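> Would you be able to build a 3D model of this:
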Amino acid sequence: MGRILAIDFGKVRTGIAITDELQIIASGLTTVSTNELISYLKDYVSKENVELFLIGKPKQMNNTDSESETLIVPFLEKLAKEIPQIPVKRVDERFTSKMAFQTMIDGGLKKSKRRNKALVDEISATIILQSYLYNQ
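I've put the predicted structure just below:
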């Protein structure tokens, strides 16, 4: 069994989370600059056994795609060309940023750490991945 890698795609930076090889535990991996994302993923999958990319699908409250989807579609096309051997699944990512921020508060992080947008993105990716694992 390979790992599942979750992506919380953003215009500037992207949060990444990963499972263990048994796909039981979701853990935050890192946050990378979005313009370096493809090269980071290519490097990562050359070293680790990844069987699925899980990518958040931003939705509005009325269930229509959010504006961010227009940025994600070109990334998905490039990902399919650059790493075609790994399938992609999309999952609803509504409220993950709010949940990530609340997780930071509940975890007792100081206000200065909660301002770290990269950490919010990484936690968001972890929440996306954990919810996927929970609903399998």
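
> CA atoms for contacts and neighbours, from now on please.
Will do.

> ok now the lengthiest helix in the chain, how far from the chain's centre?
Ordering each helix of the chain by length in residues (DSSP state H) puts helix 117-134 first. When distances are taken as C-alpha atoms, centre = their mean, to the nearest Å, helix 117-134 is centred 6 Å away from the chain's centroid.

> Pull the residues that contact that helix.
4-8, 13-19, 23-31, 54, 56, 91-93, 96-97, 99-101, 114 (C-alpha atoms under 8 Å, 6 or more residues apart in numbering).

> and if you look at stretch 69-79?
9, 11, 38, 57-58.

> Inside helices: which ones of those?
Using DSSP H, the contacts of stretch 69-79 in helices are residue 38.

> and residue 114, how many residues sit next to it?
For residue 114, the count of nearby residues is 18 (other C-alpha atoms under 10 Å).

> quick one: the spatially closest residue to it that is not a sequence neighbour and residue 121, what's the gap?
Spatial nearest neighbour of residue 114, excluding adjacent residues (C-alpha to C-alpha, 6 or more residues apart in numbering): residue 104 at 6.5 Å. Counting by C-alpha to C-alpha, to the nearest Å, the separation of residue 104 from residue 121 is 12 Å.

> this one next, for a side-by-side:
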Amino acid sequence: MGRILAIDYGKKRTGLAVTDPLKIIATGLTTIASHALIPYLKAYIQKEQVEKIIIGMPLDLQGRETDATPLVREMIRILHKHFPAIPIEAVDERLTSRLASRSLVESGIKKQARRNKALIDEVSATILLQGYLQSVS
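As a prediction, this is how the structure comes out:
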């Protein structure tokens, strides 16, 4: 059984989350510099079996593409090139960053820690993955 890996891709940073092998629970993995994403994923996929990759597709509240959408489309192309055997699915990521910020507030994390954009990216990837799991169950 393989894991599902979620990517919250950004120009500077990328948040990552994964499921357990049974695909029940989404857990934050890390946030890395976007330019280091492919080498990181290659190393991770050598250690862990990844069955599917989902990547957040940035859309505005009306469902239209944003300035970040072409960056994500390019990353999807690069992922297909490097990982041709792994299915890659784009998933609507509207509001994940807001939900991530809100969940950090509700969990009692101090204000200074909540300003850590890397933490928000990782939590966003986790929320994206948990939403995906709920939608396919």
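
> of residue 104 and residue 121 of the first structure, who's got more company?
Neighbour count, other C-alpha under 10 Å: between residue 104 of the first structure and residue 121, residue 121 has more, with 28 against 18.

> which stretches of the second structure form helices?
Going by DSSP H, the second structure shows helices at 37-47, 69-82, 96-106, 111-114, 117-136.

> what's the most buried one of these?
Highest mean neighbour count among the helices of the second structure (mean count of other C-alpha atoms under 10 Å): helix 117-136, with a mean of 21.

> what distance separates the start and the end of stretch 28-39 of the first structure?
19 Å.

> repeat for stretch 84-101 of the second structure
Stretch 84-101 of the second structure end-to-end distance (C-alpha to C-alpha) = 34 Å.

> just stretch 35-54 of the first structure next, same as before
One end of stretch 35-54 of the first structure sits 19 Å from the other (C-alpha to C-alpha).

> What residues in the second structure pair up with that stretch?
Mapping stretch 35-54 of the first structure onto the second structure (TM-score structural alignment) gives residues 35-54.

> can you list contacts of that stretch?
Stretch 35-54 of the second structure has contacts (C-alpha under 8 Å, 6+ apart) with 1-7, 12, 14, 79, 82, 86-91, 129.

> Could you tell me which of those count as buried?
Buried subset of these (neighbour count, 16 or more other C-alpha atoms under 10 Å): 3-7, 14, 79, 88, 90-91, 129.

> Return the subset of those lying in strands.
3-7, 14, 88, 90-91 (DSSP state E).

> hmm, which two among these are most spread apart?
3 and 14 (18.4 Å; C-alpha to C-alpha).
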